[in-house]
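A.B. asks: Structure, please.
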Amino acid sequence: MTRRRQIYEGKAKILYEGPEPGTIVQYFKDDATAGNGAKKGTITGKGVLNNRISEYLMTQIEDIGIPTHFIRRLNMREQLVKAVEIIPLEIVVRNVAAGSIVKRLGLEEGLRLPRPLVEYYLKNDDLNDPLVLEDYITAFNWATVQEMDEIVTYTLRINDFLSGLLLGVGIKLIDFKLEFGRFWKDDESHIVLADEISPDNCRFWDIESGEKLDKDRFRRDLGKVEEAYQEVARRLKIIPESNIESLKGKEGLESI
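C.D. replies: Now for the predicted structure:
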C-alpha cells in the first residue's frame, strides 16, 4: 500500500490519511511509554501483536452489536479504520483494584471490587489526563448526556463480554481503557468504539498464578514483556503455537 499523508503521531500509533474518503490507516509502533511519557522504551514486535489482538477483539465486539471504527487489517502493522471525531475522554473500567486507584484510595492490589467501576479521564497530556466527573463532561460540552448514556451502556456490555471471553482462555480482565468517537453519516453522528484494545491499555492477569500479561511488565520492570504480549495472542489463538515457539525477535514476528 502506498504511504499516505501523516495525520497524527501518538505514543503507540501513527495515523495516516486513508485510501478512501472517511478512512484512516492506523499504524502500530513498537514504542512503549509509561507515566504519561516519563518512561520510554521499545517492546520488540509489540505493534504487530497489538494490531492482531485489537483486530480480533474489535471484530468480536462488532459481532455482539457494538459499532466500532475498525474496517479491516491491511498488513502486519496497519489497519484501516473509519475516520471519527474522537471524544476527548478515556473511559476506564475497573473490576479489580490495580494501578492508580490503589494509590488514590489506599486499596490492596488484587482486591475484587463490589461491582465494575467506570471512571472518566480527560485526554490532556499537559494536565496528566485528570480524573473528571460526568457533570464536568456535560458542562464543558465534551459529550452530551445522551452520548454518555450510550458510552456507559456500551462500556459495561464490552466489559461483560470481554470478561467472559478472556475467562475462557485463563485470563482475568482486571481493568481497561476505552476511547469513543463520533462517526458522521448522513449528517448524523453515531457513537463508535475507537482506538485499540490490547495489552497496552488493558490489565490481563493469569487466573491461576496472577502473573501479569500486559504493559505493567514494562511499567514495573518485571521483564519478559514481549513474552507476555505473545502469551495473550497465543491464548486467543491469534498466532499459532508453532509460530510463538519459533519467534526470534522482530524478524520472527514480522513473518507471522
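
A.B. asks: only C-alpha atoms for contact and neighbour calcs from this point on.
C.D. replies: Will do.

A.B. asks: Now do the contacts for the nearest residue to residue 67 once chain neighbours are set aside.
C.D. replies: Among residues not flanking residue 67 along the chain, residue 192 sits closest, at 5.0 Å (CA to CA, 6 or more residues apart in numbering). Counting by CA atoms under 8 Å, 6 or more residues apart in numbering, residue 192 makes contact with 66-69, 180-183.

A.B. asks: So what touches stretch 170-180?
C.D. replies: With contacts defined as CA under 8 Å, 6+ apart, stretch 170-180 is touched by 86-87, 89-98, 151, 155, 162-163, 166-167, 191-197, 201-208.

A.B. asks: Using the three-state scheme, assign the residue most central in space within the chain.
C.D. replies: By CA atoms, centre = their mean, the chain has its centre lying nearest to residue 197, at 2.9 Å. Secondary structure assignment for residue 197 (DSSP: H, G, I helix; E, B strand; the rest coil): coil.

A.B. asks: Hmm, it is touching residue 51, no?
C.D. replies: No: using CA atoms under 8 Å as the test, residue 197 is too far from residue 51 to be in contact (9.1 Å).

A.B. asks: mind listing the strands for this structure?
C.D. replies: 6-9, 13-17, 23-28, 31-34, 39-42, 70-73, 78-82, 85-86, 89-96, 112-122, 131-132, 171-185, 188-194, 202-206 (DSSP state E).

A.B. asks: is it possible to export those strands to CSV including distance to residue 217?
C.D. replies: Below are those laid out as CSV (distance: least, CA to CA, whole Å):
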stretch, distance to residue 217
strand 6-9, 24
strand 13-17, 20
strand 23-28, 19
strand 31-34, 11
strand 39-42, 12
strand 70-73, 27
strand 78-82, 25
strand 85-86, 29
strand 89-96, 17
strand 112-122, 21
strand 131-132, 24
strand 171-185, 14
strand 188-194, 25
strand 202-206, 10
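
A.B. asks: Also this sequence, please, to line up against the first:
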Amino acid sequence: MRRKRLYEGKAKVLFEGPEPGTLVQYFKDDATAFNAEKRGTITGKGVLNNRISEFIMTRLNEVGIPTHFVRRLNMREQLVREVEIVPLEVVVRNVAAGQFAKRFKVDEGTPLPRAIVEYYYKSDELGDPLVTEEHITAFGWAAIQDLDEMVQMALRVNDYLSGLFRGCGLRLVDFKLEFGRLWEDEQMRLVLADEISPDSCRLWDVETGERMDKDRFRRDLGGVEEAYQEVARRLGVLPEAGPVDLKGPKSVQ
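C.D. replies: Predicted coordinates for the structure are as follows:
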C-alpha cells in the first residue's frame, strides 16, 4: 500500500498515519556517526530498535511519563502521535564517556557526582552544538517552563531506565531524549518523542564493561549486530525469528 512519505532522517522514515494526528514511524538499518560523516548498515537494527523502543516507551507510559508512542504495527513500524518536535536533544549523563570525557579531560567510566543534563541544538549543518538555556530562550526554541518540564521528565526517565537496565546487567552511562509538542483540544503538552534504543543510549555490561550500543559502530569495535541483539534479549524482546529475516523492504530501504 502506497503511503505518503513525510520525512526521512538518518535512522527512521515517517509516513502519513492511518488516522488524523498519527504517523507511521519506520526503523531503518542505516547507521551514522559523527554528524553523518561515518555511514554504514547494521543488519537488523531497525527491527531490534523498534522492539526495544516499543518496550521502553510502553513502560514509561505506564509510569506516567507521556510519550508519542501508540503501538507497534509490525517488525519495523510503529504508530505514533504527530507532534511538533522541539529542536533540542536533551542528554542525561551518569558516567563520563565520549565527547563529554574529552571535553573535560575525565577518564571514561568515571561516575559523575550527579546526573548532568545538557542541551544540544538539532542542526546537522551546525554539528548539533551544545547550547545553554539563554540560547534556547533567546532563539525561541523553547520557553523556560518547557525546559523545566523537559528536565523533570528527563530525570524521571533516567531514574526509571537506570533501574530497568541495571536489572538486565547493563549500566546506563548516558542517553539522548527528544521531546514534541502534542496539541489536544487546543491544549499543548510536552511528550517524549523519537526513540529510546541502543542508538540513543550508551549501555555497558555491569560485569565486563563491554559496550552494548552504537559506540561499537562509532569506534569500529565489531560485534555491533550481536550487541543490539543482546540488549533485546536481556529486555526479553528479541524477535521470535532471531537475527534472521531482519532486512527491510527494498521499497523503503
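
A.B. asks: And the TM-score between them?
C.D. replies: TM-score of the superposed chains, computed with TM-score structural alignment, normalised by the length of the second structure, equals 0.95; 248 aligned residues with a CA RMSD of 1.3 Å.

A.B. asks: Tell me which of the strands of the first structure approaches residue 238 of the first structure most closely.
C.D. replies: Closest approach to residue 238 of the first structure among the strands of the first structure is made by strand 70-73 (13.2 Å; CA to CA).

A.B. asks: Just give me the mean distance for that closest one relative to the second structure.
C.D. replies: Strand 70-73 of the first structure, aligned to the second structure and superposed, deviates on average by 0.3 Å (mean CA distance after the TM-score superposition for the first structure).

A.B. asks: outside of that strand, which residues touch it?
C.D. replies: 51, 55, 58-59, 79-82, 194.

A.B. asks: Tell me if I'm right that residue 223 of the second structure and residue 216 touch.
C.D. replies: Yes: taking CA under 8 Å as the definition, residue 223 of the second structure is a contact partner of residue 216 at 7.1 Å.

A.B. asks: Neighbour count: those two, which is higher?
C.D. replies: residue 216 (17 against 14; other CA atoms under 10 Å).

A.B. asks: distance of the aligned partner of residue 89 of the second structure in the first structure from residue 2 of the first structure?
C.D. replies: Residue pairing (TM-score structural alignment): residue 89 of the second structure is matched to residue 90 of the first structure. The span separating residue 90 of the first structure from residue 2 of the first structure equals 32 Å under the rule CA to CA, to the nearest Å.

A.B. asks: The two: which has the busier surroundings?
C.D. replies: More crowded of residue 90 of the first structure and residue 2, by other CA under 10 Å: residue 90, with 20 against 5.

A.B. asks: How about that one, nearest residue that isn't a chain neighbour?
C.D. replies: residue 121 (5.0 Å).

A.B. asks: same thing with residue 116 of the second structure?
C.D. replies: Among residues not flanking residue 116 of the second structure along the chain, residue 93 sits closest, at 5.1 Å (CA to CA, 6+ apart).

A.B. asks: any idea how far the one you found lies from residue 109 of the second structure?
C.D. replies: Distance from residue 93 of the second structure to residue 109 of the second structure, by CA to CA: 11 Å.

A.B. asks: Looking at the two, which is more packed in?
C.D. replies: residue 93 (23 against 15).

A.B. asks: how about that one, what does it touch?
C.D. replies: Taking CA under 8 Å, 6+ apart, one finds 112, 115-117, 173-175 in contact with residue 93 of the second structure.

A.B. asks: What's the local residue count around the spatially closest residue to the residue nearest to the centre of the first structure that is not a sequence neighbour?
C.D. replies: Leaving aside its sequence neighbours, residue 197 of the first structure sits nearest to residue 54 (CA to CA, 6+ apart; 4.9 Å). As a burial measure, residue 54 of the first structure scores 19 neighbours (other CA under 10 Å).

A.B. asks: is it true that residue 54 of the first structure touches residue 195?
C.D. replies: No: look at residue 54 of the first structure against residue 195 with CA under 8 Å: they stay out of range, at 9.0 Å.

A.B. asks: returning to that earlier point: now, which of the contacts of residue 192 of the first structure sits nearest residue 38 of the first structure?
C.D. replies: The closest of the contacts of residue 192 of the first structure to residue 38 of the first structure turns out to be residue 180 (CA to CA; 25.4 Å).
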